[in-house]
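Asker: predicted structure and sequence below. I'll ask about it afterward.
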Amino acid sequence: MLLMLTTAGRIGAILELTWDRVDLSRRTIRLASNEIGPRKGRATVPINDTLIAALQSAKAAAMSDFVVEWGGRQVGSIKTGFNAAVKRAGIEHCTPHDLRRTAGRFMAEAGVTIDEIAQYLGHTNPSVTRSTYARFSPDHLRRAAGSLELGGVRLVHRTRGKTPKSS
């Protein structure tokens, strides 16, 4: 789950990920399996400090070319294990894709630009990213709120049939 959250990778990209696309010295992961790539965009993402130690341990214990493996074989699905972990954590509903959405939200809340989030998520069209994550940015609607500043403005009270008086 750490790999999914810190790379914001789609589940298919994570399950297909092989060690030849993980560069521990340069601290990058190429989620695309080839240069042409699948229909869904897959980015090359940096490995952060949280993930590097976990990957180093996993690499030392690896029994296959796959980063996510069980008994030396590629894992085809994480549904059973993921659902069990969600249940143990007491979470009512969570899917693997929710980790990807959480990553996008965390980036937006940290003030990462929409263009950077789009690139990290492998979105080809930043407008999709904007419509999904912009509302989580600390600066979202800040200019709109600023246009409603009332400093120095005086309210005018009106009553029926009387001349307005200032307050």
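Answerer: Great, that's in hand. Numbering: from 1, shown residues only.
Asker: C-alpha from now on. contacts and neighbour counts both.
Answerer: Will do.
Asker: distance-wise, check V75 relative to R39.
Answerer: 22 Å (Cα to Cα, to the nearest Å).
Asker: next one for the comparison:
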Amino acid sequence: MSRKSEISVYKPKNSDVFHCRISIDGDRKSKSTGCANKRDAEAWAKRWKAHRLKKAEEKAENPIGHMTFLAAVNLFMEQRGEKLVNARGLETFFDWLVDEIGEETPLVEITSEVVSKLIAKRANQSRWGRPDKGLVSPLYAQRAVVDRLQSLCTWAKERWEVRLPREPKWSKHYVEIDPRTRCMSYAEEETILAVAGDLAPLLEFTLLSGVRRADALIRWSQVDWDSRVIRMRVKNKKQHEVRITQGIKEVLESVRGHHDTFVFTSTHECRERAGQRVPVCYKGYAYFFEKVCRRAGVEGLTIHDLRRTAGERMYRATGDIAAVLKFLGHASIETTRKHYVHVVLDDVEERQIAMENARNQAMAERRLRESGS
């Protein structure tokens, strides 16, 4: 498709260099050539015109891909982001990215160079905006930049059929970290449950079911007593079922009658309603878990460590990693193996002893054969 274009080179009053004005399909833009010689300025203007014509052709072939970054973010949040549990935090991350990248920057211009600069800038920021707390971690910088932009670009490609020829190679920007292995010991569990109060049933349910924090906050409508399952939609809206074992049954029966809709409630959810029994909310669970851990004198545990603990314990008891994958609702066994099943020193010692016993038995049998001959 031929495009109507016009170009003019001129020297503004009181300027030492020439400027040029280019109009493509009625879209006019002016820019300094940086050249004091008119012939050089005309050559520069022709190169700029060719660049703008190429961009215009790309936009015509891939119009959605050339939507502004702000428009892409708004559409993504409307279709996807606002439905997520961490919608508010996601919006905060994107607000910062829009300010740094620019509202009018086309989505197709998010390149590896752009991502690298954003990561470097984010990594030089203070934690919670307080210099006395040090800089944010490299992993936080990755999550604030790489994870957010990758999710946006993936959504654009899959849902809007956008072509992103210069999309960054996201894996190059990932931070290499050792997987977290912290689990709750049985001694810690006993200590925490002793001081957990009405949060104890929720903690027990999380340890027995292995579900994530958001998924643990179930309703009675999800509990199917006849089929002995709890049905839920977990991460990425996948269907997941938790079997009602004897342990989980005892937990559920201990809170029956506390609330008509929600299974797990607390009488300390907020100051305004202290003493009233109200459903435990997503943020409330985290707040009270930290409070209970401090009261119990247990350090270094997070709520997600309860899920890891459940997976680890099942693997220790059965050695069946496929069952652990199904139990935790993972799509890939690599995720289970990397983040939820770890070989610790006790495992090494157990196998080391087995190796020594096998060696001693083999040597004893050999000596027995030699003595018999």
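Answerer: Here it is on my side, so go on. Computed from a prediction, not measured in an experiment: that's the story for all the values here.
Asker: related to what we said a few turns ago, the more surrounded of V75 and R39 of structure 1?
Answerer: V75 (15 against 6; other Cα atoms under 10 Å).
Asker: and that one? What does it align with in structure 2?
Answerer: Using TM-score structural alignment, the partner of V75 of structure 1 in structure 2 is C281.
Asker: the counterpart of R316 of structure 2 in structure 1 and T44 of structure 1, how far apart?
Answerer: For R316 of structure 2, the aligned residue in structure 1 is E109 (criterion: TM-score structural alignment). The spacing between E109 of structure 1 and T44 of structure 1, counted by Cα to Cα, is 22 Å.
Asker: how would you label V45 of structure 1: helix, strand or coil?
Answerer: strand (DSSP: H, G, I helix; E, B strand; the rest coil).
Asker: show me the contacts for it.
Answerer: Each residue near V45 of structure 1 by Cα atoms under 8 Å, 6 or more residues apart in numbering is listed here: 7, 28-31, 120.
Asker: picking up where we left off before, my guess is the match of V75 of structure 1 contacts L217, does it?
Answerer: Yes: C281 of structure 2 sits in contact with L217 when judged by Cα atoms under 8 Å, with a separation of 7.3 Å.
Asker: surely the match of R316 of structure 2 and I117 touch.
Answerer: No: checked against Cα under 8 Å, the pair E109 of structure 1 and I117 is beyond contact range at 11.0 Å.
Asker: looking at the two, which is more packed in?
Answerer: Taking neighbours as other Cα under 10 Å, E109 of structure 1 and I117 compare with I117 leading, 24 against 18.
Asker: any idea which helix or strand comes after the helix or strand hosting that one?
Answerer: Per DSSP states H and E, I117 of structure 1 falls inside helix 114-121. Reading on from helix 114-121 of structure 1 to the C-terminus, the next helix or strand found by DSSP H and E is helix 126-133.
Asker: show me where structure 1 has strands.
Answerer: For structure 1, applying DSSP state E gives strands covering 22-23, 28-30, 44-46, 69-70, 73-74, 156-157, 165-166.
Asker: mean deviation of the fifth one from structure 2?
Answerer: Meaning strand 73-74 of structure 1. Compared with structure 2 after the fit, strand 73-74 of structure 1 shows a mean deviation of 4.7 Å (mean Cα distance after the TM-score superposition for structure 1).
Asker: now do the same for L118 of structure 2: its match in structure 1.
Answerer: So, by TM-score structural alignment, L118 of structure 2 is left unmatched.
Asker: picking up where we left off before, adding distance to D98 of structure 1, write the strands of structure 1 out as TSV.
Answerer: Shown next, in TSV, are the strands of structure 1 (distance: least, Cα to Cα, whole Å):
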stretch	distance to D98 of structure 1
strand 22-23	23
strand 28-30	20
strand 44-46	19
strand 69-70	22
strand 73-74	22
strand 156-157	50
strand 165-166	53
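Asker: quick check: which of those is nearest to R135 of structure 1?
Answerer: Smallest distance to R135 of structure 1 across the strands of structure 1 (Cα to Cα): 23.5 Å, for strand 44-46.
Asker: distance from the closest one to structure 2 after superposition?
Answerer: Looks like 1.1 Å for strand 44-46 of structure 1 (mean Cα distance after the TM-score superposition for structure 1).
Asker: find me the equivalent region of that strand in structure 2.
Answerer: Counting by TM-score structural alignment, strand 44-46 of structure 1 sits on residues 241-243 of structure 2.
Asker: S57 of structure 1 matches what in structure 2?
Answerer: Per TM-score structural alignment, S57 of structure 1 is aligned with S254.
Asker: what's the closest non-adjacent residue to its match?
Answerer: P201 (7.6 Å; Cα to Cα, 6 or more residues apart in numbering).
Asker: and the one you found, how far from I22 of structure 2?
Answerer: In terms of Cα to Cα, P201 of structure 2 sits 70 Å off from I22 of structure 2.
Asker: do V324 of structure 2 as well
Answerer: 63 Å.
Asker: which one in structure 1 is aligned with R228 of structure 2?
Answerer: Checking TM-score structural alignment: R228 of structure 2 goes with R27.
Asker: one more: G329 of structure 2?
Answerer: Match for G329 of structure 2 (TM-score structural alignment): G122.
Asker: V343 of structure 2 now?
Answerer: So V343 of structure 2 corresponds to R135, using TM-score structural alignment.
Asker: tally of neighbours for that match?
Answerer: When neighbours are counted by other Cα under 10 Å, R135 of structure 1 registers 14.
Asker: for it, give me its contacts.
Answerer: Applying Cα under 8 Å, 6+ apart, no residues contact R135 of structure 1.
Asker: OK, contacts around the closest residue to the match of R316 of structure 2 other than its chain neighbours?
Answerer: Once flanking residues are discounted, E109 of structure 1 sits nearest to S137: 4.7 Å by Cα to Cα, 6+ apart. Listed by Cα under 8 Å, 6+ apart, the contact set of S137 of structure 1 reads 108-112.
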